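In: I'd like to go over a predicted model; first the sequence, then the structure.
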Amino acid sequence: MTHFDARTFLKTVFDAAVASAMPGPAILTHLPDKPRGRCIVVGAGKAAAAMAAAVDAAWPDVPLSGIVVTRDGHAEPAGRIQVLEASHPVPDHRSQEAARRILAAVQGLGPDDLVLALISGGASALLALPRPPLALADKQAVNHALLTAGVGIGAMNLIRKRLSAIKGGWLAQAATPARLVTLTMSDVPGDDPGDIGSGPTLPDEGTNAQALTILAEHAIKVPDAVRRLLEQPDPPRPVAPVRSSCHVIVKPADALHAAAAAARAANIPTLILGDRIEAESREVGRMLAGIALSARQHDLPAPAPLLLLSGGETAVTIGQGPAGRGGRNMECALAFAVAAQGAPGIWALMADSDGIDGTEDAAGAIVGPDTLSRARNMGLDAASYLARHDSYSLFAATGELLITGPTRTNVNDIRAVFIG
């Protein structure tokens, strides 16, 4: 295609996906009946502050208070609802204090009161209250080990629930006898609300034996205190309020459909490959490069011009060697570029919808036919950067980082491949 800026087009598509996932409109359409008594708003996640602000604005006439916790840099004013910040993806002492304060906020309520729980991706790390006798250091060690072992989000959250005094339904039990309504924004493949933020208001169906199996399968070493706890019989399950409901108000698929609509408005045919792709980041990058090359050379799965969209949550297994800087989306983008080998007419954007890929200041990266040549001209070997998980450093040098800042929403990864 002549006179077509593929990078700008991909950024426009990404922006449309993120805009569709902003929580304000969805909050308004899912608010429950107003309570006869008080409304206590609690919540956690990367979108928690934006969700809380929407509730405060929508209910000016309701006796309302509350507290939510979000990731550093994701806060915004929420009127009568206090907004805290804490560390992500590994929890810190502020995560523990936020969990304690949120549990305290729902104590002593009556049946006429309403607890409105606002949960979005990132809540697992932001609400870190260790189950006795564990200490915060034990939770931090487990979290770090899970993040570097390539464990899927469902298995990761199963373990987190077993070690928590607030996740897996314990927050719901603390809210009894008030009415409890949970509004969640999905960032997990399959949209299971019990996996979103490790389900602090939903029952934990996992077992200690399952947690031990996951640790063994991935050869993950955990502190002795954690292993001793998991080797004990399962503790009693939390009991949720009788009047309890949960609603997933925004899903990753919604964002992909919005991205597709933006592409079609630009007269670019689009295929959505799925919203729940889970695999090693570099393997997903190689797979998508293979599909793009097939479309370019053989018109399969469709002829160019074509946009391929996908979502989900990939993983990066670090292994034993040293690792550089990067996130799962940047690693996926670098693997895509290496596999595409500079083939003409192929570009890709791989980014996290929350604006932060891993722990870096970039949402992801946009790569194209000139990515490898840009690197070579600087004396950089893209394959070696991929081998040592140092995608951020390469893209910082080539000028291909996608930097958006915190978006205050989260519907997981957005991958867009354009074949022109």
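Out: Perfect, thanks for sending it. All values derive from a computational prediction rather than experimental measurement.
In: From now on I want contacts and neighbour counts done on CA atoms only, so please keep to that.
Out: OK.
In: which secondary structure elements does whatever helix or strand residue 65 lives in contact?
Out: Secondary structure from DSSP states H and E places residue 65 in strand 64-71. Contact analysis of strand 64-71 by 3 or more Cα pairs under 8 Å, 6 or more residues apart in numbering; DSSP states H and E lists strand 39-44, helix 48-58, strand 81-86, helix 93-105, helix 123-126 as its packing neighbours.
In: contacts for that strand?
Out: Contacting residues not belonging to strand 64-71 are listed as 38-49, 52, 56, 80-88, 95, 98, 101-102, 105, 122-123, 126-127 [Cα atoms under 8 Å, 6 or more residues apart in numbering].
In: Buried among the residues you listed? Need that as a selection in ChimeraX.
Out: Selection command for ChimeraX covering only the buried members of these, criterion 16 or more other Cα atoms under 10 Å:
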select :38,39,40,41,42,43,44,45,46,47,48,49,52,56,80,81,82,83,84,85,86,87,88,95,98,102,105,122,123,126,127
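In: returning to that earlier point: adding distance to residue 229, write the helices and strands packed on strand 64-71 out as a markdown table.
Out: Written out in a markdown table, the entries for these read as follows (distance: least, Cα to Cα, whole Å):
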| stretch | distance to residue 229 |
| --- | --- |
| strand 39-44 | 26 |
| helix 48-58 | 31 |
| strand 81-86 | 26 |
| helix 93-105 | 19 |
| helix 123-126 | 19 |
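In: dropping in the other structure now:
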Amino acid sequence: MTTADLSAAPDPARQPREFLEYLYRVAVRRALPLHNTAAFLPAPPAQGRTLVLGAGKAGGAMAQAVEALWPADAPLSGLVVTRYHHTPPRPEGLAQRIEVVEAAHPVPDAAGLAAAQRMLELTRGLTENDLVLCLISGGGSALLTLPADGLTLEDKQRINKALLESGAAIDEMNCVRKHLSRIKGGRLAAACAPARVVTLTISDVPGDDPSVIASGPTVPDATTCADALAILERYRIDVPRAVRAALEAGTLETPKPGDAVFAGHAVHMIATPRQSLEAAAEAARAAGIAAHVLSDEIEGESREVGKVHAALARAVARHGQPFARPCVILSGGETTVTVRLRPPGSPRGRGGRAGEFCMGLAQALQGQAGVWALAADTDGIDGVEDNAGACVAPDTLERAAGAGLRIASHLDRNDAYGFFDALGDLVVTGPTHTNVNDFRAILVL
């Protein structure tokens, strides 16, 4: 499935899955950097140079958009880091002026550490005549890794993995990441002084707070060391003794709102989850299907969010309330998956939050007639697997039983990938080169 062909919507009554995949493609296309960057690009500086720095799953596509739109005779250079295999093919004739490197996500690696070190080196010698254009998108927290004093890369990997499996919300995870970093939480902007900094960002977080997106490397941070310490204690995550002492003493504090280092800086949100959901809603209405956007800020345990969506879909299917049939119900945000403890020696499940949402939804729907659904991550990767998400149909549980699959067992071991792969119901797109987080669509006919 690609985002290229959006010429005609499939018939939702005859091709419900294809229709939902079409809406997903519309949502992704709305968030592609090339379609959203031109209106927010600053003019090249009259004197000085333009340095581009960036991190995130959309980083490669954002860099190419800047290269395509920047005046050919204006100096441009820089470094952007994106996830492995997330650099888009280079359009024919587009000269490369911004270096793009790849690193690991969601658990950082040495390549991300090297990229962060190089970015700080590139900021040396900047003057007030220079412009720093920062391209920030979701995923940048893991990709832009530079551990605080007293932490090793191995420490950061362990802490990051523990946060991912704890069920912590994205703002909680990024609060910790900011305080355990030498580049996030506004520190990259501080390193750019006295140059002017303009940040272009694609939101992947509920509320579109730029200080949460990629842990806000170029914006002020209102959270504190005490907040980070409380989150670590809440989820029982250990850090080295010296780092705990530094958090308790406040010596790992980040630059705060009102700090002079941010004077004259600008932040532009070039794509948001809400815009993508509204684009999908417009496409559904154009196909004759009423569309309702619940929210782009839904958080919580993925399977439980799936159950709530199932209750709403059942009410529509059975009673025509609160929405009349036919309709499509859309939502976004960032749910979480708490990885369950497994008996020693038992196989580890595979899958991400979109697949876990679909399992919770299917289990609660119990084969409700007339209800189809798709949940997928708009970056094209659900967790660390090769699928974007999964689809649910009225016969999902029936087909699973016929294949000898027990959905409760797959939920117990967080194995959405194994469940939907066996049914042929994975949604596989490959990297989309953008990221506005979760996309969910439920079609009720």
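Out: Done, it's in. All values reported here derive from a predicted model rather than from experimental measurement.
In: Please work out the TM-score for the two chains.
Out: Structural agreement between the overlaid chains, expressed as a TM-score with TM-score structural alignment, normalised by the length of the first structure, amounts to 0.97; 420 aligned residues with a Cα RMSD of 1.5 Å.
In: picking that back up, the strand holding residue 65 of the first structure vs the second structure, average offset?
Out: Once the two are superposed, strand 64-71 of the first structure sits an average of 0.3 Å from its aligned residues in the second structure (mean Cα distance after the TM-score superposition for the first structure).
In: now that strand and strand 81-86, what's the angle there?
Out: Angular relation of strand 64-71 of the first structure and strand 81-86 on a 0 to 180 degree scale: 20 degrees, by axes from the mean of the first three to the mean of the last three Cα atoms, to 10 degrees.
In: What's the separation between residue 370 of the first structure and residue 333 of the first structure?
Out: 13 Å (Cα to Cα, to the nearest Å).
In: let me fix that: residue 252 of the first structure
Out: Separation of residue 252 of the first structure from residue 333 of the first structure (Cα to Cα) stands at 19 Å.
In: Looking at the two, which has the bigger crowd around it?
Out: More neighbours surround residue 333 than the other of residue 252 of the first structure and residue 333, with 33 against 30 (other Cα atoms under 10 Å).
In: Assign residue 275 of the first structure to helix, strand or coil.
Out: At residue 275 of the first structure, secondary structure determined by DSSP: H, G, I helix; E, B strand; the rest coil is strand.
In: who's in contact with the aligned partner of it in the second structure?
Out: Aligned by TM-score structural alignment, residue 275 of the first structure pairs with residue 296 of the second structure. Residues touching residue 296 of the second structure, when contacts are defined by Cα under 8 Å, 6+ apart, comprise 206, 273, 274, 277, 331, 332, 333.
In: Equivalent analysis for residue 150 of the second structure, please.
Out: Going by Cα under 8 Å, 6+ apart, residue 150 of the second structure touches 240, 242, 243.
In: Need the counterpart of it in the first structure.
Out: In the first structure, the residue paired with residue 150 of the second structure according to TM-score structural alignment is residue 133.
In: And residue 406 of the second structure? What does it align with in the first structure?
Out: The alignment partner of residue 406 of the second structure in the first structure, by TM-score structural alignment, is residue 381.
In: thinking again about what came up before, for residue 168 of the first structure, see how far away the match of residue 150 of the second structure is.
Out: As judged by Cα to Cα, residue 133 of the first structure and residue 168 of the first structure stand 17 Å apart.
In: again with residue 374 of the first structure
Out: For residue 374 of the first structure, the distance to residue 168 of the first structure equals 48 Å [Cα to Cα].
In: can you check residue 333 of the first structure too?
Out: Distance of residue 333 of the first structure to residue 168 of the first structure, given as Cα to Cα: 34 Å.
In: picking up where we left off before, okay, residue 374 and residue 168 of the first structure: which has more neighbours?
Out: Set side by side, residue 374 of the first structure and residue 168 show more neighbours around residue 168, with 28 against 18, by other Cα under 10 Å.
In: In three-state terms, label the residue nearest to that one when sequence neighbours are not counted for me.
Out: With Cα to Cα, 6 or more residues apart in numbering as the criterion, residue 168 of the first structure has its nearest non-adjacent residue at 4.4 Å, and that residue is residue 204. Secondary structure assignment for residue 204 of the first structure (three-state DSSP): coil.
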